[in-house]
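Participant: This is a predicted model, with the sequence first.
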Amino acid sequence: MKKDNVLQQKSFAFAVRIVNLYRYLNEKKKEYVLSKQLLRAGTSIGANVEEAIGGQSEKDFFAKLTIAYKEARETHYWLRLLTATNYLTNEEGQSVLEDTDELLRIIGSIQKTIKQRNS
């Protein structure tokens, strides 16, 4: 049941990247509001993956995974906004967006598998 290997590792690495991006936006770009939203959403993905792994049932696992998916969608939004407002270059934004998209695909795939198995 545990899909902790790839998703756990990638969501943790992504959180580290988001923390570093938050620092960059604060220190170099003097952006404090949008970056805080990005920090909360981007680090929440991995936290919810960890909670999913520790879930007491498949239903609990699926619920936490759904929250992780929603947080990844929100992260995607903040990254697009930071790029559109020139706090991130297109290259910087695209690079992190690709990582976000990868997490969304992995989480979505796990959700789809669980739904198919339970229908």
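Facilitator: Yep, that arrived.
Participant: going forward, measure contacts between C-alpha atoms and count neighbours the same way
Facilitator: Noted.
Participant: pretty sure L7 contacts I106?
Facilitator: Yes: the criterion here is CA atoms under 8 Å, and L7 meets it with I106 at 7.0 Å.
Participant: higher neighbour count, those two?
Facilitator: In terms of neighbours (other CA atoms under 10 Å), L7 is the more surrounded of L7 and I106; the figures are 19 against 16.
Participant: does L88 count as helix, strand or coil?
Facilitator: Look at L88: counting by DSSP: H, G, I helix; E, B strand; the rest coil, its state is coil.
Participant: Can you get me a residue count around it?
Facilitator: Neighbourhood size, L88 [other CA under 10 Å]: 19.
Participant: Take this one as well and set it beside the first:
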Amino acid sequence: MERSPVNDIIGKQLLRSGTSILANYIEANSASSKKDFINFFTHSLKSSNESKVWLTILRDLKKGEEKETDWLLNELIEISNVIASSILTLKGKR
């Protein structure tokens, strides 16, 4: 991805949301209650969904390598599915 003001903004947003997925997952492991645990997982899922938005924008604007962007989107879809499934299990809805 070449440097430009738009690319820099999208890149920073993607970095922020992408690292938030892992940060909230790690925080969940030291949660003081089941409610906190679920809350951290929920934030992790929201960050994963936000990352998908930024990657989709990059792809649609043709600002990144299409093959790499599609691979990352597929990885995020899988991550989101695992986190969402975990949340449903924790809430007893599965």
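Facilitator: Perfect, I can see it now. All figures in this text were calculated on a predicted structure; none of them were measured in a lab.
Participant: which residue is nearest the middle of the second structure?
Facilitator: S48 (1.6 Å; CA atoms, centre = their mean).
Participant: Next up, the contacts around the counterpart of that residue in the first structure.
Facilitator: Alignment note: S48 of the second structure maps to A72 in the first structure; criterion TM-score structural alignment. Residues in contact with A72 of the first structure (CA atoms under 8 Å, 6 or more residues apart in numbering) are 41-42, 45, 100, 103-104.
Participant: ok, now Q37 of the first structure?
Facilitator: Going by CA under 8 Å, 6+ apart, Q37 of the first structure touches W78.
Participant: go with 6 Å
Facilitator: By CA atoms under 6 Å, 6 or more residues apart in numbering, Q37 of the first structure lies in contact with nothing.
Participant: Roughly how far does it sit from L25 of the first structure?
Facilitator: Using CA to CA, to the nearest Å, Q37 of the first structure is found at 12 Å from L25 of the first structure.
Participant: can you check Q56 of the first structure too?
Facilitator: Counting by CA to CA, the separation of Q56 of the first structure from L25 of the first structure is 38 Å.
Participant: These two: who's more crowded?
Facilitator: Between Q56 of the first structure and L25, counted using other CA under 10 Å, L25 has the larger neighbour count: 20 against 10.
Participant: Let's verify the nearest residue in space to that one that is not next to it in sequence: helix, strand, or coil?
Facilitator: Closest residue in space to L25 of the first structure, ignoring its immediate chain neighbours: E31 at 5.5 Å, by CA to CA, 6 or more residues apart in numbering. Under three-state DSSP, E31 of the first structure falls in the coil class.
Participant: Verify the stated contact: E31 of the first structure with Y22.
Facilitator: No: look at E31 of the first structure against Y22 with CA atoms under 6 Å: they stay out of range, at 8.9 Å.
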